[in-house]
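Engineer: I would like to see how this sequence folds:
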Amino acid sequence: MTISTPPPFEALLDEAAPLQSYKDHLAAVAADLIRGFDTGVPVADLLHAKAAVVDRLLIACWKHFLGDRADGLCLVAVGGYGRRELHPHSDVDLLLLTAQPLADNKSCADPVAALFRFLWDIGLKPGQSVRTVEECEQEAERDQTVITNLIECRHLCGDIALFQQLEARLAPERLWPAQAFFTAKLQEQEARYHKYHDTAYNLEPNVKDGPGGLRDIQIIGWVTRRLYGAADLIQLVSRGILSHNEYLELNRARDFLWTIRFALHSLAGRCEDRLLFEYQKQLADRFGYLATDGNQAVEEFMQQYFRTIKGVERLNEMLLQLFQEAMPSRQASTPPVRVDEYFHSVGGYLEAVNEELFRQRPLALLEIFLALQKNPSLLGIRASTIRLIRGSLDIIDDDFRRDPAACRLFMQILREPQGIVHQLRRMNRHGVLAAYLPEFAKVVGRMQFDLFHVYTVDEHSLFVVRNLRRFTLEKHREELPFAYDLSRQIAKPELLYIAGLLHDIAKGSGGDHSEMGERIAGEFCRRHGLGDDDTKLVTWLVRNHLLMSLTAQRKDIADPDVVHEFASAVGSEAYLNHIYLLTLADIRATNPNLWNSWKDALFKELYAVARRALRRGLHNPIAQGEICAARRHDAQRITERLGLPAATTEIVWANLGDEYFLRFAPEEIAWHTIALAGCRDADLPLVLLRPESRWGSAEAFVYMADRDYIFACSTAVLDQLNLTILDARLITTSHGYVLISYQVLEQNNAPIENPLRQTEIADRLRASLLHPTDQAMRVARRQPSQVKHFAVRTQVYFHDDAQARHTVMELLATDQPGLLSKVGQAFTRHGIRVLNAKVSTIGSRAEDVFHITDRDGKPLATEAARQALHASLLALIDEG
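Structural biologist: Reported below is the predicted structural model:
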């Protein structure tokens, strides 16, 4: 591309034009480039055109400021500018090469300073360094990033002989030979991958530096230049290292990533390489992506992005391995070592015995992964064989998928004692898993545009299988001891792996993904020869993989009816074991920040009470009276052991009804009882903080005369203290007092261990309850900036409790500071009493459940009462 009106930099300099003139010309260039981008000019042309404009500017400035005084000086473009790749706000990296230190060249020092000052003044913001040839050599020898920057250097103006000296000093035979350079770049890439958690599937990926990004393509170019002296990847095709199709794929990927980066710079108005949420939707619209059934346009765009970088990662891995094999030190390689009839190893990598293997024996496309499992000392698959696999994926057709031998091989991979997850990931990386399971192909690179699911669906599913495997391994036993012990009781762990692999396979297909997944899982099980019982278990797990999570986190598991309903849905202890392990693996694979001690204790509790119900018999559910009596008995044994007389205990309990004993465990009841037994009127409101409860969280305990503002005020204070409220249980006594138990953690899910912090929480909470004010109910904590891109429409639903004891209110809203306090204020306006609150935050989405009554302890019977509360909630929540 050529700029329509080339800026007359020479004329401007000769006329000593004001600085604004240069800024205006550069702004006109930028606008011209943006117009070109919007009208479909290839992005490569735009990058080169921008570099050409900067070249003209620098050459004109060089002549103007240095003129005939440039002996022994040379201006050199390095880095991306050296490659002629300038995005709208890319750095312009320059090297001023000098024959002698600039300080010793008085006649040039001032003009050079004036040149760079001028470039800064007009807004070019060059990245500049001034070095002699010797200094360049010394710096490059010390730091591989310097040699990387310099091997792409390009002469702009000045002493050409000096530039040629630099090129000679940087030659591989003199500095950083190919093997050393290659090793350094591998280490650099490994460190860069670690920075991004070793996954390309981040919610806000970095287009330039993230795994599979532009840097992965640049590394291929740098190594090619160092190893072969080739400036263009096309020379890899002529050398037989890169196929023509792979070359085209790499170029398409580079152009796609360049296009995104160019658009990011223009949208942000600065150098921005992160694909932030605020830009993802804008780019999807700008590039013309459309919503499809069950998927937003932004999700379609991001799926193409993730699939593109996955391809770059794959090519990067293959080419770097080929480069390693081509190193002079590897030329005299050891002869192949036979592994089996179809494969041998070369340098520790598995290789097909001939190039026609997969055409002659299609089953070898699965056998190669089984061979890697059976030979764990092997490092992986040789690059030449990776290429053969990718070129043979068309062999995996419906006949292949229905072949009983292929199905047996796939099941054997899932049943091997080692390497299951490694090989599933390798199969996914090389396209075999998507070819073998066409439904899985649909979720490869599929993201969900929210703050909850931090991985693509395929990556998440493989993480679930990984977690299920970790539960079985002794070396990970201490991570989740209960899950480890339970996994030892699973007779066929491969059934769990199948359920984990398929549980989200229908995501993005429209409709209920659990129902659709159940059908896909059934077809998979029948095709792979699983018996009726095994098929029934797998399909039930896929259909109900959210059952335990929803029950534990959104229902009152202290309610015997809730427990009985869950146990009835599960049906047997064997199914309970499987759903427990799958649920834990699923949650821990959704978002690394989701799991905490509270969830660990919560799911263990639901498991325990459900197992008790199953063992007792679903036809014989435990009565509420039995539960109350048993808990009273167990709690009294604890209080007596701690020295509290039985008579005192009975006095404390006299005002607490059965509801209290249904909703608290014996050790909680005992702690509350001891606190209340020693409480005087002067101590009210009584506020205590227990740093670790049986739930693995801290318990904030409040006891005081009942007042309407208590819930709103106390939740506001806990929010102001940056605490996460996980659960709230409120009991109103028969003599007009309220007892509240909050389960809380620090916002980073850490326990509250510091005694000073514990005192601060209790003191602040008590002071606010003693003297409630409007200010006490305001939460000034800032909302995370990401949340604004995922606003959730506030919705309120009311349900009748099965036994007509209370009303269940569900609230869906954007998570925000002070949300619970606003709910509490609405309750206060309408005389609502809270019996129980389940608080759940999923990314930016708050999903809270409240069990409420009116002021007289009755359910909200009239539609008018519900609608009035609904209106107040919307007004309070949406005002901020």
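
Engineer: only C-alpha atoms from now on, for both contacts and neighbour counts.
Structural biologist: Will do.

Engineer: counting by contacts, list what whatever helix or strand Leu602 lives in packs against.
Structural biologist: If you go by DSSP states H and E, Leu602 is part of helix 597-616. Other helices and strands packing on helix 597-616, by 3 or more C-alpha pairs under 8 Å, 6 or more residues apart in numbering; DSSP states H and E, are helix 547-554, helix 560-570, helix 573-590.

Engineer: quick one, what contacts the closest residue to His799 other than its chain neighbours?
Structural biologist: Nearest residue to His799, sequence neighbours excluded (C-alpha to C-alpha, 6 or more residues apart in numbering): Val808, at 5.0 Å. By C-alpha atoms under 8 Å, 6 or more residues apart in numbering, Val808 lies in contact with Phe798, His799, Asp800, Asp801, Val849, Phe850, His851, Ile852.

Engineer: returning to what we had before: buried stuff in the helix holding Leu602?
Structural biologist: 598-599, 601-607, 609-614 (16 or more other C-alpha atoms under 10 Å).

Engineer: got the angle for that helix vs helix 547-554?
Structural biologist: Angle of helix 597-616 versus helix 547-554, following axes from the mean of the first three to the mean of the last three C-alpha atoms, to 10 degrees, is 120 degrees.

Engineer: can you list the residues that contact whichever helix or strand comes after helix 597-616?
Structural biologist: Remark: after helix 597-616, the chain's next helix or strand is helix 624-641, criterion DSSP H and E. Residues outside helix 624-641 that contact it (C-alpha under 8 Å, 6+ apart): 560, 645-646, 649, 658, 661-662, 665-667, 669-670, 673-674.

Engineer: the very next helix or strand once past helix 624-641 to helix 624-641, inter-axis angle?
Structural biologist: Next along the chain after helix 624-641, taking DSSP H and E as the criterion, comes helix 646-653. Helix 646-653 runs at 130 degrees relative to helix 624-641, counting by the same axes, to 10 degrees.

Engineer: this one as well, want them side by side:
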Amino acid sequence: MRVLARTSEAGRQNRSRRVTGTDVRKEAEDSGPSGYAAARLRLLTEETRSGPPRRAALAELTDDWLTRLFASGAEGLRGASLVAVGGYGRGELSPRSDLDLLLLHDGSDPKAVAALADRLWYPVWDLGLALDHSVRTPAEARKTAGEDLKVQLGLLDARHIAGDLGLTAGLRTAVLADWRNQAPKRLPELQELCAERGERQGELQYLLEPDLKEARGGLRDATALRAVAASWLADAPREGLADARRRLLDVRDALHLATGRATDRLALQEQDQVAAELGLLDADTLLRQVYEAARVISYASDVTWREVGRVLRSRAVRPRLRAMLGGGKPTAERSPLAEGVVEQDGEVVLARAARPERDPVLPLRAAAAAAQAGLPLSLHAVRRLAATVRPVPTPWPAEAREQLVTLLGSGRPTVEVWEALEAEGLITRLLPDWERVRCRPQRNAVHLWTVDRHLIETAVRASEFTRRVSRPDLLLVAALLHDIGKGWPGDHCVAGEIIAKDVTARIGFDRQDVAVVATLVRHHLLLVDTATRRDLEDPATLRSVAEAVGSQSTLELLHALTEADALATGPAAWSAWRGSLVADLVQRVSAVLAGDAPDDPEEAAPTAEQERLALEAVATGSPVLALRAQTEQPAGQEPSGAPEPLGVELLIAVPDQPGVLPAVAGVLAMHRLTVRTAELRSLYLPDGVDGSVLLLDWRVAAEYGSLPQAARLRADLVRALDGSLDIAGRLAERDAAYPRRRGVIAPPPRVSVHPAASRLATVIEVRSQDAPGLLFRIGRALEDANVRVRSAHVSTLGANAVDAFYVTGPEGAPLPGDEAESVARKLEETLRG
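Structural biologist: Below you'll find the model as predicted:
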């Protein structure tokens, strides 16, 4: 029998009547197990009760039912009790939670206990409830707990349900005593268990599809903090911890109700429904609340495990120190780091003479000192600062600005120090605009982090490039602010420029510096977008970038910011190839800024290999291919051994004819090759050679598996060009045989015209969800529109494709404005279909 199912709309409308706990328990008592099932379902579908009250009511209802089962099966049996452990022991039953039960007995009547177990477990299974059960004596339970840390953690929350109360109380007392006695040994084991789980599941506060229980900062970590507190060895910061844990439990309840399944993973396709179940505005609001809760738990875990380590170290060292000091109490050494800031016992604390209420720069000075020393900020120090420090004057004094730059330029330690300040609200007091990006999700598979963490990661990356620029302070501040506009509607670059001007003026930069940072924020995507989507041989491209940047020094800063931003985004956002494109663009724009105006491009002379392929294509009247492996070191990694092959350069020479672009793209899609870059141009042949040749210089990589042989590609390309190979049909058959599962509905494609991007061609940009055969469909649509593709610049970022096509009319001239817009609209309709 299925106890929990999706609630129909009619059922939802009937949930408004208030049902008391007494009504539910009476219904369960009247009808036995089936009554319990009905009462359980009624409780779960009641709109007026949710959160902790519903979890507690569900636990109480289950307790009553199990108590009756125990009483009916334990007649005449003494020395036995039924104990709830784990989440059920804490009285926190989510709609699809397991029932964690221990049947405890004194060992005097094993047969009767076995019969009682059957009377307990089978009704639970019959109702379709998940059950984690065990039958043990107190000695067996303690022995198992001593061997299995997870069992011991579950027993720490043991709660009596029915039977011999003294038996349960004795076990609980013994288990707690064992835990406290064994804490110096078991807590490091628990910490290692948490770290391994976090490494495996990721950080809850940054995942688009987080596991609410297993990910770092999830419910498992909250339970681990309870266990640390029960050891009496250390305790977690309590402010906000209970609310964070309650929020994650509420989300898990809504997830169970929305899906009808016992799941802890908040999948993308279920987030809107879960948000609606909780009465939230949208899925982003839901994720932000989940991230905020996870951040509280993660920070509490960091502080708690540091305290555990400090206590354990002091226990190991204290006897030797006391002996050396003649039995006196040792005092911790304090080493000065900055004015009002000292190091003590591996943490940064405030000096005894520090007066935060008189020193508004102290939080930034302490943070910068901690990051420079690679040490954590003491929880007590941060809380004292948050409670007593006065606001920094506006504009900031020079020392405050310098300390902020020092903090941002400290590299990886900046992250932990920044998180400590943020946990106590100091960041939003220093930078009020930070509130809009704090814990803000980024629904893009390319991004690894939330917006705020991405900004800090960018500053960390930028700190590696401070020797490349003449104004490292402006680079670091721009890195911190480059995506600050994502908290506002509209283009985040435009919004960010406005915010950056205000923030940099408030923190004390002069007008010229404010203008530079604003330019960096406004155009932080300019270089990578231009390098990967525009023709760098076109003078109009270079002039437009030069005009946007304005000066050599700003170009230098923008180059470093571009690389730092991409490296902080994720592995898919940067590579040695993309870096080389950006560097080439920077070099060309630098020449323009130096006064070396670019001339209209001349047709590039073919290389020896290109000329050989072209002559062979003319002689044979068919395509000729050449494959050459490309290698590069993954971006952001130190060279280690031989570079990995990341794809091949594909050179194709084809006698000039219609349909070349869709034919080549279609053949590559059939062979599961993804296109990274694509260039198509006519090639001038030596005097005395008749005919015209199209040269395609593409860079491709295998979607999976090995690369196909050039002979196979050539054979299929010949058939595609003569019409004997139905590429569209083959791709459709493959899609029908192996449909791609889509968890979310992708935004519709968008096609736009950029008339000022080139004087030699019309630039049509396509932004769409990446899919097999996408370039084939685009090429065929452009061929149908009777336009020629001069070159294509293909860029794939995660699941998103951003492709730019330089097209002309049949005579080689740019398209008139109306015709270009018409081609773009037809292409967009094709991709939407």
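
Engineer: superposed, what's their TM-score?
Structural biologist: Overlay of the two chains. TM-score (TM-score structural alignment, normalised by the length of structure 2): 0.83; 779 aligned residues with a C-alpha RMSD of 3.7 Å.

Engineer: columns distance to Ile241 of structure 1 on top of the helices and strands packed on helix 597-616 of structure 1, output as a markdown table?
Structural biologist: A markdown table is the format used below for those (distance: least, C-alpha to C-alpha, whole Å):
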| stretch | distance to Ile241 of structure 1 |
| --- | --- |
| helix 547-554 | 50 |
| helix 560-570 | 56 |
| helix 573-590 | 38 |
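
Engineer: if we can go back for a sec, which one of the buried residues of helix 597-616 of structure 1 is nearest Pro755 of structure 1?
Structural biologist: Nearest to Pro755 of structure 1 out of the buried residues of helix 597-616 of structure 1 is Trp598 (C-alpha to C-alpha; 20.3 Å).

Engineer: which position in structure 2 aligns with that closest one?
Structural biologist: Residue correspondence to structure 2 (TM-score structural alignment): Trp598 of structure 1 is matched to Trp577.

Engineer: what about the nearest residue to its match once chain neighbours are set aside, distance to Ala573 of structure 2?
Structural biologist: Distances taken as C-alpha to C-alpha, 6+ apart put Glu632 closest to Trp577 of structure 2, at 7.5 Å, once the chain neighbours are dropped. Per C-alpha to C-alpha, to the nearest Å, Glu632 of structure 2 is found 15 Å from Ala573 of structure 2.

Engineer: repeat that for Phe776 of structure 2.
Structural biologist: Separation of Phe776 of structure 2 from Ala573 of structure 2 (C-alpha to C-alpha): 24 Å.

Engineer: got it, and Arg220 of structure 2?
Structural biologist: With the distance defined as C-alpha to C-alpha, Arg220 of structure 2 ends up 32 Å from Ala573 of structure 2.

Engineer: closest one to Ile731 of structure 1 among the helices and strands packed on helix 597-616 of structure 1?
Structural biologist: Across these, closest to Ile731 of structure 1 is helix 560-570 (C-alpha to C-alpha), at 17.5 Å.

Engineer: next secondary structure element downstream of the lengthiest helix in structure 1?
Structural biologist: Assignment by DSSP state H gives helix 297-326 as the longest helix of structure 1. Following helix 297-326 of structure 1 in sequence order, the next helix or strand is strand 337-338 (DSSP H and E).

Engineer: on the three-state scheme, Ala678 of structure 2 is what?
Structural biologist: Under DSSP: H, G, I helix; E, B strand; the rest coil, Ala678 of structure 2 falls in the strand class.

Engineer: residue in structure 1 matching it?
Structural biologist: Using TM-score structural alignment, Ala678 of structure 2 sits opposite Ala728 in structure 1.

Engineer: in contact with that match, which residues?
Structural biologist: Counting by C-alpha under 8 Å, 6+ apart, Ala728 of structure 1 makes contact with Ile740, Ser741, Tyr742, Gln743, Asn836, Ala837, Lys838, Val839.

Engineer: please apply the same query to Gly163 of structure 2.
Structural biologist: Phe70, Ala71, Gly79, Ala80, Ser81, Leu82.

Engineer: please verify my assumption that Arg845 of structure 1 contacts Leu812.
Structural biologist: Yes: using C-alpha atoms under 8 Å, Arg845 of structure 1 is in contact with Leu812, at 7.0 Å.

Engineer: settle it for me: which of these two has more neighbours?
Structural biologist: Arg845 (22 against 18; other C-alpha atoms under 10 Å).

Engineer: residues touching that one, list them.
Structural biologist: Ala791, Val792, Leu812, Ala813, Thr814, Asp815 are the contacts of Arg845 of structure 1 under C-alpha under 8 Å, 6+ apart.

Engineer: buried subset of the residues you listed?
Structural biologist: Taking 16+ other C-alpha under 10 Å as the criterion, what is buried in the contacts of Arg845 of structure 1 is Leu812, Ala813, Thr814, Asp815.

Engineer: in strands, which of these fall?
Structural biologist: Judged by DSSP state E, the buried ones among the contacts of Arg845 of structure 1 include Leu812, Ala813, Thr814 as members of strands.
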